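*Asks:* attaching a predicted model along with its sequence, questions to come.
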Amino acid sequence: MPERIYNFSPGPATLPYEVLQEASRDVLNFRDKGIGILEISHRSKEFSEVIQEAEADLRELMDIPDDYYVLFLQGGASTQFAMVPMNLLMPDKKGAYLNTGTWAKKAIKEAKTIAKVQVAYSSEDSSFDHVPTDDQYDVDEDAEYLYFVSNNTIYGTQFHKFPEKGKMLVSDMSSDILSRRFDIRPFGLIFAGAQKNMGPAGVTVVIVRKDLVNRAPENLSTMFKYKTHAEKGSMFNTPPCFSIYCVGRVLKWLKAKGGVDAIEKINREKAKILYDAIDNSDFYKGHARPDSRSFMNVTFNLPTPELEKKFVEEAEKEGLSGLKGHRSIGGIRASIYNAFPVKGVEELVEFMKEFERKNG
């Protein structure tokens, strides 16, 4: 096997090497049962233990109270764009949304097909280079919830302080869940696709307050009701077993690292190293405003698109992969989620300095 590269991809993203090693063994022989994790029945005692442990560890790491369900669903975070208003809003009710990037726009589009929507704020006019503070927008009194994307992978922005508008919060936390400590109690629902910070693609975690699952209209299709999955312990149908298993192993890894508080400290260290390199250079320019910068996805530009292309190509040769920015804004994007090592950030900074020396 060749030497492992540093994967800066925004998702599917890098996983802890220890988890990959453990998974590679369990694919062939899970818990010395003579059968692999990909083959065991989701109704078996062994898999029941896997999913129950994953839920228990997530509850511990995020301090999730008993009055919330933890669901392991399929369909990606994109399915949640529709499921949230389907379950929480009747046709005559309204949801308030903060438009801070591509994924928020997609959620707004889906919600508008189901119920009334208030776009309380949009940063589109400034190329989504920031997230708002509470004093920059108002939420309609009749809005049932305030929806926001906690971290924007494409534009490299992040809410460092969550909204406090007296409304139940709903958030897409696909790209920064478990990266920092916060109080879940103001939230009615949180969802996250696993493939950025929790595990491989295939499973979406939904954390929903128990009283909310009864809001869904009776004529809503069975599979689209949170209540369906809550009542069956996420096993109404065959769940994405291997993805859930991997999430469980990542949670164990995170606990061994010292939990969310410990990983938040590391995440801040990684981001500071990279942002300092950008700020101390006239060659590189960050996309996000300093007060909205993401600790997970660092986006920046070089003087020309031609230099950006050259940067990506030469970085790839040095084992620094996945740095090409999203097609909508171009530039460079370094995704440095929980499992991404500090050493990889340090090596990227050294490459940036050398590239600037040769091309600046």
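*Replies:* That came in fine, so what should we check first?
*Asks:* make it CA atoms for all contacts and neighbour counts henceforth
*Replies:* Noted.
*Asks:* could you pull out the strands in the stretch 201-350 of the chain for me?
*Replies:* 204-209, 285-286, 297-301, 320-321, 332-335 (DSSP state E, counting those that start in this stretch).
*Asks:* give me the contact list for the fourth one.
*Replies:* Applying CA atoms under 8 Å, 6 or more residues apart in numbering, the set of residues contacting strand 320-321 from outside is 5-9, 312, 315, 348.
*Asks:* between the strands of the stretch 201-350 of the chain, which gets nearest to Ala13?
*Replies:* Proximity to Ala13 (CA to CA) singles out strand 332-335 among the strands of the stretch 201-350 of the chain, at 8.1 Å.
*Asks:* chain center to that closest one, what's the gap?
*Replies:* 15 Å (CA atoms, centre = their mean, to the nearest Å).
*Asks:* and it, what does it pack against?
*Replies:* strand 297-301 (3 or more CA pairs under 8 Å, 6 or more residues apart in numbering; DSSP states H and E).
*Asks:* grab the nearest non-local neighbour of Lys270.
*Replies:* Nearest non-adjacent residue to Lys270, counting by CA to CA, 6 or more residues apart in numbering: Val342, 5.7 Å away.
*Asks:* of the strands of the stretch 201-350 of the chain, which approaches Asp183 most closely?
*Replies:* Of the strands of the stretch 201-350 of the chain, nearest to Asp183 by CA to CA is strand 204-209, at 13.0 Å.
*Asks:* take this one as well and set it beside the first:
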Amino acid sequence: MSTNSVPTQTTPTSDATHHRLPNFSAGPATIPTAVLSRAQEELLDWQGRGMSVMEVSHRSKEYMAITDKAEAKLRSLMSIPDNYKVLFLQGGASLQFSAIPLNLLNGGKADYLTTGTWSAKAIKEAQRYAALGLGEINLVATGKDSNFTDVPAPDSWNNSDNAAYFHYCANETIHGLQIFEPPQVDAPLIADMSSCILSQPIDVSKFGMIYAGAQKNIGPAGLVIVIVRDDLLGQASEWCPLLMNYAHQADKESMSNTPPTYSWYLAGLVFDWLEEQGGVAAIGKINQQKADLLYKTIDDSHFYSNSVATQYRSIMNIPFNLADSSLDKVFLEESEAAGLLNLKGHRDVGGMRASIYNAVSLEWVQQLVDFMLAFEKKHA
């Protein structure tokens, strides 16, 4: 991993006024302090109108200006081509587990790669629609035998001929496994990027569709962003609910019904903040530096370990275990007392997990590393 020196975020990481502490939650996750401060300032009196943005009609020209700007900023940050629609929807990423087969399966066959909990949930949901006769779901490969610490070699995958789409999860939040390069497949590529969107530059044109829950790198929970190529629209099953129909939502500019207005507004503020940091390329260098620092601390120690194959180690979600698991409770108690929050690993895998999304500063990661080294010295 690269260790190039890069500037840290300009947003304050903590101060006495806001009492901000290092928060390593996997989601809902840390939101930049500058974004929260601006939202606080505007909460009761947005744009001098004497009311909150939450109280403004979503169809007013004032609110439409927010949505137009947010989409334009996201398109710019990700270099989204013109032949893609950008949808700001409700239901989170998990609702897309149903929406995708309902919109794209259309009596055909779809390929799914399983690399962890979230991709396993996606294929399980898709199989429900296959059971109704809407198409066929094919598991091309699973990393279950490695306890989702590695990805099966692509030459072992059982890909379908003429698949309607190929689905995978680019970053498995729970297991800390990330696929950095898009799979080389013939079918339209569908990626769940909930935990890695906007963390590094990607080539959107390689994908048929990208979707991401907002509560990691975009803003608060309640919003999901869908980026879908135009040629994949208009194929929905007659069973597809209207509010889950991507073509319908594109026609209605994501406003078939009242959208999650405050989450959309906050997402726009996060996009502004990210642009101020220098964009996705700049934040990607900081993210790599944060991950390098934490992984080096783990790898240089006999006290901590990470079992994910090196080439698939996530730069957003870093699980780690203590050599003596009886110290887990002590680690969590002492880390919280030190002001380091939400380091407990997911119940499915145990141990610890540090989620270091865009809004988590390098300073916070250094504080975590300093604590880990002191804890090891004390308890080894």
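*Replies:* Yep, that arrived. Everything numeric here is computed off the predicted structure, so don't read it as measured data.
*Asks:* assuming the best superposition, what's their TM-score?
*Replies:* Once superposed, the chains reach a TM-score of 0.97 (TM-score structural alignment, normalised by the length of the first structure), with 359 aligned residues with a CA RMSD of 1.1 Å.
*Asks:* which one of the strands of the stretch 201-350 of the first structure lies closest to Gln80 of the first structure?
*Replies:* Among the strands of the stretch 201-350 of the first structure, strand 204-209 sits nearest to Gln80 of the first structure (CA to CA), with 8.7 Å.
*Asks:* tell me the counterpart residues of the closest one in the second structure, please.
*Replies:* Mapped onto the second structure using TM-score structural alignment, strand 204-209 of the first structure covers residues 224-229.
*Asks:* kindly report the same for stretch 242-260 of the first structure.
*Replies:* Going by TM-score structural alignment, stretch 242-260 of the first structure lines up with residues 262-280 of the second structure.
*Asks:* neighbours of Lys309 of the first structure, just the number please.
*Replies:* Residues near Lys309 of the first structure, counting by other CA atoms under 10 Å, number 17.
*Asks:* ok, the aligned residue in the second structure for it to Met78 of the second structure distance?
*Replies:* Aligning on TM-score structural alignment places Lys309 of the first structure opposite Lys329 in the second structure. Noted for Lys329 of the second structure: a distance of 41 Å to Met78 of the second structure, by CA to CA, to the nearest Å.
*Asks:* picking up where we left off before, what comes up buried for the match of stretch 242-260 of the first structure?
*Replies:* Judged by neighbour count (16 or more other CA atoms under 10 Å), stretch 262-280 of the second structure contains these buried residues: 262-275, 277, 279-280.
*Asks:* isn't Phe128 of the first structure right up against Trp103?
*Replies:* No. Look at Phe128 of the first structure against Trp103 with CA atoms under 8 Å: they stay out of range, at 11.4 Å.
*Asks:* before we move on, the earlier item: can you turn the buried part of the contacts of strand 320-321 of the first structure into a PyMOL selection?
*Replies:* Per 16+ other CA under 10 Å, the buried members of the contacts of strand 320-321 of the first structure correspond to this PyMOL selection:
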select buried, resi 6+7+8+9+312+315+348
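*Asks:* helices - which of the contacts of strand 320-321 of the first structure land there?
*Replies:* 312, 315, 348 (DSSP state H).
*Asks:* you'd agree the first one is up against Leu323?
*Replies:* Pointing back at Val312 of the first structure there. Yes. At 6.1 Å, Val312 of the first structure and Leu323 qualify as touching, with contact defined as CA under 8 Å.
*Asks:* common neighbours of the two, please.
*Replies:* Ile332.
*Asks:* helix, strand or coil for whatever residue of the second structure lines up with Met83 of the first structure?
*Replies:* Structural alignment (TM-score structural alignment) places Met83 of the first structure against Ala99 in the second structure. Assigned by DSSP: H, G, I helix; E, B strand; the rest coil, the conformation of Ala99 of the second structure is helix.
*Asks:* OK, contacts around Asp168 of the first structure?
*Replies:* Not Asp; residue 168 of the first structure is Met. Counted by CA under 8 Å, 6+ apart, Met168 of the first structure has contacts 144-146, 186-188.
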